[in-house]
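1. Here is a sequence with its predicted model. Questions after.
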Amino acid sequence: MNMRLALSAVSIGACLATFPAMAESWKDKYPEIVLAMVPNENATGKNDRVTSFADYLSKELGVKVVLRIANDYTAVIEGQKNKQIHIGLYGPGSYARANTVSGGNVIPFVTTRNADQSIGYYSVMYVRADSPYKTVEDLKGKVLGTVDVESTSGFKAPNYFLTEQGFPIDKHFKLVQTTGSHENAVLALASGTVDAAVNWWNSDDDSNLTRMLNKGMVKKLDGSPMKKEDFRLLWKSPLLPGPPYAYLADMPDDMKKAIAKAFLDAPTKDKEAFSKLSDGKDIEFVPVTTKDYEESVKMNLWLDAQRKKKT
């Protein structure tokens, strides 16, 4: 009898010892999730639009979601590579870089669908309407304003496609000037610091330029607000994949599923927070995979090869 009691006690003890491990969830390992975004606008404006979405994610996931607005693209890429960032919003080119430098550990899971039902966006080049420039050829020897070397619409796509079309930007333009953000590129063009500027564009009434104009952010030298008619769209790229949100592949599967579900449910569970992300221009999140960004990886490889040739 004593032997049976002893064995029972051992069995109960073993069960109790393993219970905490069985009960542990991903939330115990990840009590805080960091959501970071590349700087496609000034940090204050981005923070105002995204804070309510981070709050929504915190509520849905049951852990604190901390928002970080990076100063440059590399900060998000390196932060996720080093696992200090769990979810990152990228352009397709900067995502491809993050995927490569992380050894495939940064993977996309959703992007957004535009109001016209399309998925994806374009890189465009603007000039001022009062300038004499009507074609890319007219800009020979002029100054081009770009965003960041890791920006798809603000550097990679125009570099890649313009070279294909016979206008390599490092040879066609007298100077290629990095402005640091999509907003800064527009402001540099408006002030005359650059002769042309590249940026992102979804449709005629939804672009970085139109959003800035709607907020009264772009002004003439006399302080009066500029209008869309004050700019001319001079060049547009082929359709680019939608900017992806990407998480770490080595996070627990149930955690990744919970994150993806929270994103996909956002338009119905917190329409206001979702709408703020795009000023009401996007209609939903849609799932994506690494296959959707294979062309972006190829673009990066081409750009890297061009840099090596110069060195």
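-> The structure has been received and is ready for your questions.

2. make it CA atoms for all contacts and neighbour counts henceforth
-> OK.

3. ok, longest helix in the chain?
-> Criterion DSSP state H: the longest helix present in the chain is helix 2-23.

4. Report the central residue of this structure.
-> residue 90 (2.4 Å; CA atoms, centre = their mean).

5. Might one say that that residue is in contact with residue 247?
-> No. Residue 90 is beyond contact range of residue 247, at 10.9 Å (criterion: CA atoms under 8 Å).

6. from the chain's centre, how far out does the longest helix of the chain sit?
-> How far helix 2-23 lies from its chain's middle: 51 Å, per CA atoms, centre = their mean, to the nearest Å.

7. Buried residues in that helix, which are they?
-> By neighbour count on 16 or more other CA atoms under 10 Å, the buried set for helix 2-23 is empty.

8. swap in stretch 102-117?
-> Neighbour-count burial for stretch 102-117 flags 102, 104, 105, 106, 107, 108, 109, 110, 111, 112, 113, 114 (criterion: 16+ other CA under 10 Å).

9. same deal with stretch 75-88?
-> For stretch 75-88, a neighbour-count test (16+ other CA under 10 Å) marks 75, 76, 77, 78, 79, 80, 81, 83, 85, 86, 87, 88 as buried.

10. can you tell me how far the nearest residue to the fourth one once chain neighbours are set aside sits from residue 193?
-> I take that to be residue 78. Closest residue to residue 78 apart from its sequence neighbours, by CA to CA, 6 or more residues apart in numbering: residue 98 at 7.4 Å. Distance, residue 98 to residue 193, by CA to CA, to the nearest Å: 32 Å.

11. And the two? Which one has more around it.
-> Between residue 98 and residue 193, counting by other CA atoms under 10 Å, residue 98 is the more crowded of the two (26 against 14).

12. Validate this expectation: that one resides in a strand.
-> No. Residue 98: not assigned to a strand; according to DSSP: H, G, I helix; E, B strand; the rest coil it is helix.

13. Relative to residue 80, how far out is it?
-> Taken as CA to CA, the span from residue 98 to residue 80 is 7 Å.

14. what sits up against stretch 295-309?
-> Contact with stretch 295-309 is made by 92, 93, 96, 97, 156, 157, 160, as judged by CA atoms under 8 Å, 6 or more residues apart in numbering.

15. Please name the nearest non-neighbouring residue to the third one.
-> Right, residue 96. residue 297 (5.2 Å).

16. In the helix or strand harbouring the one you found, which residues are buried?
-> Counting by DSSP states H and E, the element that carries residue 297 is helix 294-310. Applying a neighbour-count criterion of 16+ other CA under 10 Å, the buried positions in helix 294-310 are 296, 297, 299, 300, 303.

17. next up, a second structure to put side by side with the first:
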Amino acid sequence: MQKLLTATALVSLMATSAFAQEFTEFNIGILGGENAQDRMTSNECFRVKIEEALGVPVKIFTPADYDGVIQGLLGGSLDYAWLGASAYAKVYLTDPEAVEVKLTKQNVDGSTGYYSIGFARADSGITSMEDAKGKVFAFADPNSTSGFLVPGAELAAKFGKLEDYFAEVKMSGGHEQTIVGVANGDFEAGVSWADGLGNWEDGYNSGAFRKAADAGLVDMSTLVEIWRSALIPEGPMVVRKALPQDVKDKVTQLTADLWETDAECAYAVAAGEAKDFVPVEHSAFEGILAARKLQEGM
């Protein structure tokens, strides 16, 4: 005789069915900083691994600007992203319950920070930020930590209103655009990000310069570093808080193990050489949250 389902088993079955109906795909948002195709190519290995782990289709989305990823996380259309600290601050200040902080990148020296690097063409005669006075200067994106928030605040504190110090202040749209723009002479100087470790000629160990150099977009010997910010906390990898716990756990563990399981894929995701992806907490970004509040007059 067919056995009747116990109440516990019935509830479990109903929960499983509801989960199957609710969780049908997983969407990854990649911040701007390089062109969309390169962002997708760099993260394809990661997408495949998550798809295999979760058993549902996984898609990569590459919005034109940082705010596209921010709004995707806030609106629930994106499930995962590696944010800069400033972008995370905007998400958190808009809705503290939208995402959970999980991991961050650990550099080869064990640190978990990076720098905003000011730079110019090597043949420009600009060797310092003082030399850049009266020049056309490029930032990356209003929601970028190293591409606007931190350098903007530090440079304004030292030189005053940036629109008065530079001949023109422009937003390039992303780190890659700034690097290529300075190299091509579209901007006379600008800022981008790097871990500051290794050699300038390689684009340092990791960061936007390393990505651009690896892609053959720029010869680093044609550029020169002219300024460096204080150390910035590496941005967090976040997951949408409303996701089922086992989904969040699987994605977090897969990412945490990536340097051990597939170093080539990890290199692509990390924008260069790194040591690991390690746990991080919300408290690591309190300083950036305060700076973002100040910027927005909150």
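-> Thanks, I have it. Only a predicted model underlies this, so the values are computations on that prediction, with no experimental measurement involved.

18. shared neighbours of residue 98 and residue 80 of the first structure, anything?
-> residue 106.

19. for the second structure, which helix is longest?
-> helix 36-54.

20. compared with the first structure, how much does that helix deviate?
-> Mean deviation of helix 36-54 of the second structure relative to the first structure after superposition (mean CA distance after the TM-score superposition for the first structure): 1.1 Å.

21. whereabouts in the first structure does that helix align?
-> Using TM-score structural alignment, helix 36-54 of the second structure lines up with residues 43-61 of the first structure.

22. For the matching stretch, which outside residues touch it?
-> When contacts are defined by CA under 8 Å, 6+ apart, stretch 43-61 of the first structure is touched by residues 35, 39, 64-67, 69-71, 258-259, 262-263, 270, 273-274, 276-277.

23. Likewise for stretch 261-279 of the second structure?
-> 42-43, 45-46, 102-110, 205-208, 210-211, 255-259.

24. same thing but at 7 Å, please
-> For stretch 261-279 of the second structure, the surrounding residues in contact (CA atoms under 7 Å, 6 or more residues apart in numbering) are 42-43, 45-46, 102-108, 205-208, 210-211, 255-256, 258-259.

25. cool, stretch 18-30 of the second structure as well?
-> 39, 56-62, 69, 78-82.

26. Tell me the gap between that stretch and the middle of its chain.
-> 22 Å.

27. and if you look at stretch 175-183 of the second structure?
-> 17 Å.

28. Same question for stretch 248-265 of the first structure.
-> With CA atoms, centre = their mean, you get 18 Å for stretch 248-265 of the first structure.

29. what do you get for stretch 279-291 of the second structure?
-> With CA atoms, centre = their mean, you get 15 Å for stretch 279-291 of the second structure.

30. Tell me where the second structure has strands.
-> For the second structure, applying DSSP state E gives strands covering 26-29, 58-61, 80-82, 99-106, 113-121, 136-139, 168-171, 189-194, 223-228, 232-233, 237-240, 276-279.

31. equivalent range in the first structure for the third one?
-> Meaning strand 80-82 of the second structure. With TM-score structural alignment as the criterion, strand 80-82 of the second structure aligns to 87-89.

32. likewise the fifth one?
-> Structural correspondence for strand 113-121 of the second structure: residues 120-128 of the first structure, per TM-score structural alignment.

33. go on, the last one?
-> Residues 284-287 of the first structure are the counterpart of strand 276-279 of the second structure, counting by TM-score structural alignment.

34. can you tell me the mean distance of the matching stretch from the second structure after alignment?
-> Mean deviation for stretch 284-287 of the first structure: 0.8 Å (mean CA distance after the TM-score superposition for the first structure).

35. Can you report how many residues lie near the aligned residue in the first structure for residue 163 of the second structure?
-> Alignment note: residue 163 of the second structure maps to residue 170 in the first structure; criterion TM-score structural alignment. The local packing of residue 170 of the first structure (other CA under 10 Å) involves 12 other residues.

36. Identify the spatial nearest neighbour of residue 170 of the first structure, chain neighbours not counted.
-> The nearest residue in space to residue 170 of the first structure (CA to CA, 6+ apart) is residue 176, at 6.9 Å.

37. I'd say that neighbour and residue 144 touch.
-> Yes. Between residue 176 of the first structure and residue 144 there is a contact under CA atoms under 7 Å: 4.9 Å.

38. Tell me which of these two has more neighbours.
-> Legend: neighbour count by other CA under 10 Å for residue 176 of the first structure and residue 144, higher for residue 144 (28 against 19).

39. Identify the residues contacting that one.
-> 173, 175, 176, 177, 194, 195, 196, 197.

40. Surely the second one is in contact with residue 143?
-> Looking back up the chat, that one is residue 175 of the first structure. Yes. Between residue 175 of the first structure and residue 143 there is a contact under CA under 7 Å: 4.9 Å.

41. So for these two, which sits in the more crowded spot?
-> Neighbour count, other CA under 10 Å: between residue 175 of the first structure and residue 143, residue 143 has more, with 21 against 15.

42. Can you find the partner of the more buried one in the second structure?
-> In the second structure, residue 143 of the first structure lands on residue 136 (TM-score structural alignment).

43. ok, its match - contacts?
-> 166, 167, 168, 169, 187, 188, 189.

44. coming back round to it: would you mind measuring from the residue nearest to residue 170 of the first structure to residue 107 of the first structure?
-> For residue 176 of the first structure relative to residue 107 of the first structure (CA to CA), the value is 31 Å.

45. Please apply the same query to residue 127 of the first structure.
-> Using CA to CA, one obtains 36 Å as the distance from residue 127 of the first structure to residue 107 of the first structure.

46. Give the burial count for residue 224 of the second structure, as a bare number.
-> The burial count for residue 224 of the second structure: 22, using other CA under 10 Å.
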